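[1] Fold the following, please.
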Amino acid sequence: MERHWGVIVIGLGGMGSAACVELARRGVRVLGLEQHAAAHDRGSSHGETRIIRQCYFEHPDYVPLLLRAYELWGRLEQDSGRRLYRQTGLLISGTPDGEAVAGARDAARKHGLPLHDLSAAEVAQRFPWFRSPEGHAAVFEERAGYLAVEECVRAHWQVARAAGAELREREPVVDWQATDSGVVVRTAQGTYEADRLIIAAGAWSGPLLRDLDVTLRVVRKVSGWFPIAGPMVHPDTACPTYYFELDDGAFYGFPSLDGATIKVAEHSGGEPVADPATVDRTVRPDDVASLQRFLSRVVPEAATTPARTSVCLYTLSADHHFVIDRHPAHSRVVFAAGFSGHGFKFCPVIGEVLADLALNGATALPIGFLGLSRFESGGELPL
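    Coordinates of the predicted model:
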């Protein structure tokens, strides 16, 4: 069995599998290690769908990365032969000065992106199944849509392997150690050496980065698929993805994939998780109470008893922005963590960034605002 590699990647969810694609395309001998099965449902890269958008309200500096991600998702669709992205548009509703609406407008203005203001009457006319709260403003981004999350991960595995990557399932990493010439990675099955190491372990990143002074907090999140009938799920209805910033939380959802239910989740909140390996996967009535309140208020045609539910994990950084950098004590080690529930849409461009950092020590892509150094000055990204 081969024991020495150009790069080892720990974690093969959305980010790690994307890094394997990019490394293998560059001719690197890459070993990817995943503790679960491919496209598993134990972490953060599952649950059928993820929103993808460009008018990024979290911070306008993400926009150049998103534009590159759109290009790379298109390439992955071509290389894999899978349909990964569906353009549905995105309706954002919230107070005019709230993070979502004001932030989307700011990103659109700074980057020259199309974003349409909608009056309450226009929202009611175009999307009559939504009940916009009093005092809300709304914007609509036509280029937004959703990604088929498990298909995206499977596509990464498929393309990486076709390009020569060795990807292994059910091989958990025990620890890693830097050496004078590279790194040593020990798993439950064996020990491997590599010139470089990429850590993209999602909710399991904390123990692998324990020598760094970086806060990573894991929270448990619940999504629900709620029955609904009527025009919202009619095959000819152009239902968008949607994000509502309410006074009691932020909620998002998707068009119906099955013609019978809609997926809804809360972006805010979350139950702290001590150990992602032992997180409670049983969904309790109080787990869906906020989703039920949201539906009763905004999508009253939907039933409030879910047909099914799913548990996933967010890994939150201190400021809810990504943390991507070289290890300050080990130049051959790079990592990406703390995607804070809004990272999946970036997977292919983060894979490109990680490959650049691992092989070249730097990247031309604009990620400076996501590095460790920001925490030295208080942990806030300037707007």
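
[2] hey, let's count contacts and neighbours off CA atoms from now on
    Noted.

[3] Confirm that L67 sits in a helix.
    Yes - under DSSP: H, G, I helix; E, B strand; the rest coil, L67 falls within a helix.

[4] Determine the number of other residues adjacent to it.
    Applying other Cα atoms under 10 Å, we find 14 residues neighbouring L67.

[5] Identify the residue spatially nearest to it, adjacent ones excluded.
    Q54 (7.1 Å; Cα to Cα, 6 or more residues apart in numbering).

[6] run this one through as well so I can compare:
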Amino acid sequence: MPRPIFDCAVIGLGGVGSAAAYHLARRGVNVLGLEQFTPAHDLGSSHGETRIIRQAYFEHPNYVPLILRAYELFKELEETSGKQLLQQCGLLLAGPPEGETIQGARLAQHLHQIPLESVRAADWEDRFPGFRIPNGFDVVFEPVAGFLHVEETVRTHLDEAQKAGADLRFNIEVINWRKEGDQFVITTEFEEFIAHKLIVTAGAWTSELLNSLNVPLQVRRVVLCWNKVQSDCYNLSQGGSCFFMETALGEFYGFPSLDGQKLKLAEHGGGLDIANPDELIRTKLAGDGDRVAQFIESFMPQLKPQSERQAVCMYTLSPDHHFLVDEHPDITGIYLGAGFSGHGFKFTSVLGEILADLGSEGRTEHPIDFLRLSRFE
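    Predicted coordinates for the structure are as follows:
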């Protein structure tokens, strides 16, 4: 019996891959999706209940047009599915006035007219009673920011992709792939598949599948913490917001308490480099959560410093910590979304649309030149 030939195959169905499969299927593309784990699993980067979404993008103002489209697409997905995925509760940004966080957020505001409120020092205690903000910091508040329900977002993209006709296979590991003529042959532990186009969104496993790519990707073990609240000032129901603080100790971010008992927070940019994602240590190591505890003791007095729960995820870091979204420089017809460097989930909806553009048309109208591989040449 001849093997079916798909228009496009997506390897990796996490945050970005699930969205790519969804957008391809909606366009009538005969799409195959392959995932080595279960749907919306907790073994990669797209898990942990929540992810911040924001528009005043301090990492680079060129992200702003993409995040604005991401908001639109998440709203469309909510309407299609009937599920709430995005919760707008606002975002507190605090740090030294000359720091990347404040300077970058204000630049994005200036260039793209993003709503961003400067908060006077005299108002800090009333506006943010759960935080001890040092003298000399600047504070801004982004009212349209908030968070995404991460596993539910992945599941919804997968469910809607299947409803639109995508053939999604789980618990099936891709061993390798090769190009034969104008087709790709994808070898898995069980069988081979054929597709005309290939999209790789494999997260921490990208380098294993694209070892010919001359851009190094570093995988980092990052610890997420859930700590007990000692006041209702952090509660979402009481107006609690997300937060990101740039401090001398490091950069830390977190969320309002969703249950009135604990809240989630983590260090951005911390963690341990790992050589092999399959050997990631998921159990607690000595020192896990220590820097978060130090941050809490200095800046969040109504939060217990010692975590009640921890989880591990992976950052896949590009050399400049910006995304890689492009066609393979040497192999026509293979596209990648990789190196999301710990700030990519909020873009999953639009990255899926972009990769669907590339996988079906070979081009996209979205402004992604700053994310292309040519910047490393």
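
[7] So the residue nearest to L67 of structure 1: helix, strand or coil?
    Going by three-state DSSP: Q54 of structure 1 is coil.

[8] now it: how far from T191 of structure 1?
    Separation of Q54 of structure 1 from T191 of structure 1 (Cα to Cα, to the nearest Å) stands at 42 Å.

[9] Same check on V174 of structure 1?
    Where T191 of structure 1 is concerned, V174 of structure 1 sits at a distance of 10 Å (Cα to Cα).

[10] who touches both of these two?
    Taking Cα atoms under 8 Å, 6 or more residues apart in numbering as the contact rule, V174 of structure 1 and T191 both touch V185.

[11] thinking again about what came up before, who's more crowded, Q54 and T191 of structure 1?
    Neighbours were counted for Q54 of structure 1 and for T191 using other Cα under 10 Å; Q54 has more, 27 against 15.

[12] what ranges do the strands span in the stretch 251-383 of structure 1?
    261-266, 271-272, 308-317, 323-327, 330-337 (DSSP state E, counting those that start in this stretch).

[13] just the stretch 1-150 of structure 1 next, same as before
    4-10, 30-33, 49-52, 85-87, 90-94, 116-118, 137-141, 145-148.

[14] Could you measure from the residue nearest to L67 of structure 1 over to D106 of structure 1?
    12 Å.

[15] can you check P366 of structure 1 too?
    Taken as Cα to Cα, the span from P366 of structure 1 to D106 of structure 1 is 19 Å.

[16] And S119 of structure 1, by the same measure?
    Applying Cα to Cα to S119 of structure 1 and D106 of structure 1 gives a distance of 18 Å.

[17] same question, G13 of structure 1
    Applying Cα to Cα to G13 of structure 1 and D106 of structure 1 gives a distance of 31 Å.

[18] got it, and R82 of structure 1?
    34 Å.

[19] For the two, indicate the residue with more neighbours.
    D106 (20 against 14).

[20] Report the contact partners of that one.
    57, 60.

[21] which residue lines up with it in structure 2?
    Alignment note: D106 of structure 1 maps to L107 in structure 2; criterion TM-score structural alignment.

[22] distance of that match from R69 of structure 2?
    L107 of structure 2 is 19 Å from R69 of structure 2, by Cα to Cα.

[23] Then P216 of structure 2?
    Counting by Cα to Cα, the gap from P216 of structure 2 to R69 of structure 2 is 29 Å.

[24] So for the two, which residue has more residues nearby?
    Each of P216 of structure 2 and R69 has its neighbours counted (other Cα under 10 Å); R69 has more, 17 against 12.

[25] Show me the helices in the stretch 51-200 of structure 2, by range?
    For the stretch 51-200 of structure 2, the helices defined by DSSP state H, counting those that start in this stretch cover 64-81, 100-112, 124-127, 150-163.

[26] export these to JSON lines and tack on distance to R220 of structure 2?
    What follows is the helices of the stretch 51-200 of structure 2, written out as JSON lines (distance: least, Cα to Cα, whole Å):
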{"stretch": "helix 64-81", "distance to R220 of structure 2": "24"}
{"stretch": "helix 100-112", "distance to R220 of structure 2": "22"}
{"stretch": "helix 124-127", "distance to R220 of structure 2": "34"}
{"stretch": "helix 150-163", "distance to R220 of structure 2": "20"}
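
[27] Of those helices, which stretch is the most buried?
    When those are scored by mean count of other Cα atoms under 10 Å, the highest mean neighbour count falls to helix 150-163 (a mean of 22).

[28] ok, L370 of structure 1 touching V323?
    Yes - between L370 of structure 1 and V323 there is a contact under Cα atoms under 8 Å: 5.3 Å.

[29] higher neighbour count, the two?
    Set L370 of structure 1 next to V323 and count neighbours by other Cα under 10 Å: V323 wins out with 25 against 18.

[30] L316 of structure 1 versus the more buried one, what's the distance?
    Taken as Cα to Cα, the span from V323 of structure 1 to L316 of structure 1 is 10 Å.

[31] hey, what's in contact with both of those two?
    Both V323 of structure 1 and L316 are in contact with 338-339, where contact means Cα under 8 Å, 6+ apart.

[32] burial of S181 of structure 1, as a residue count?
    S181 of structure 1, neighbours per other Cα under 10 Å, totals 11.

[33] And for it, nearest residue in space, chain neighbours not counted?
    D195 (6.7 Å).

[34] what about P115 of structure 2, neighbour count?
    With other Cα under 10 Å as criterion, P115 of structure 2 counts 16.

[35] who touches the closest residue to it other than its chain neighbours in this structure?
    Among residues not flanking P115 of structure 2 along the chain, E142 sits closest, at 6.3 Å (Cα to Cα, 6+ apart). By Cα under 8 Å, 6+ apart, the residues touching E142 of structure 2 are 54-56, 90-93, 115-117.
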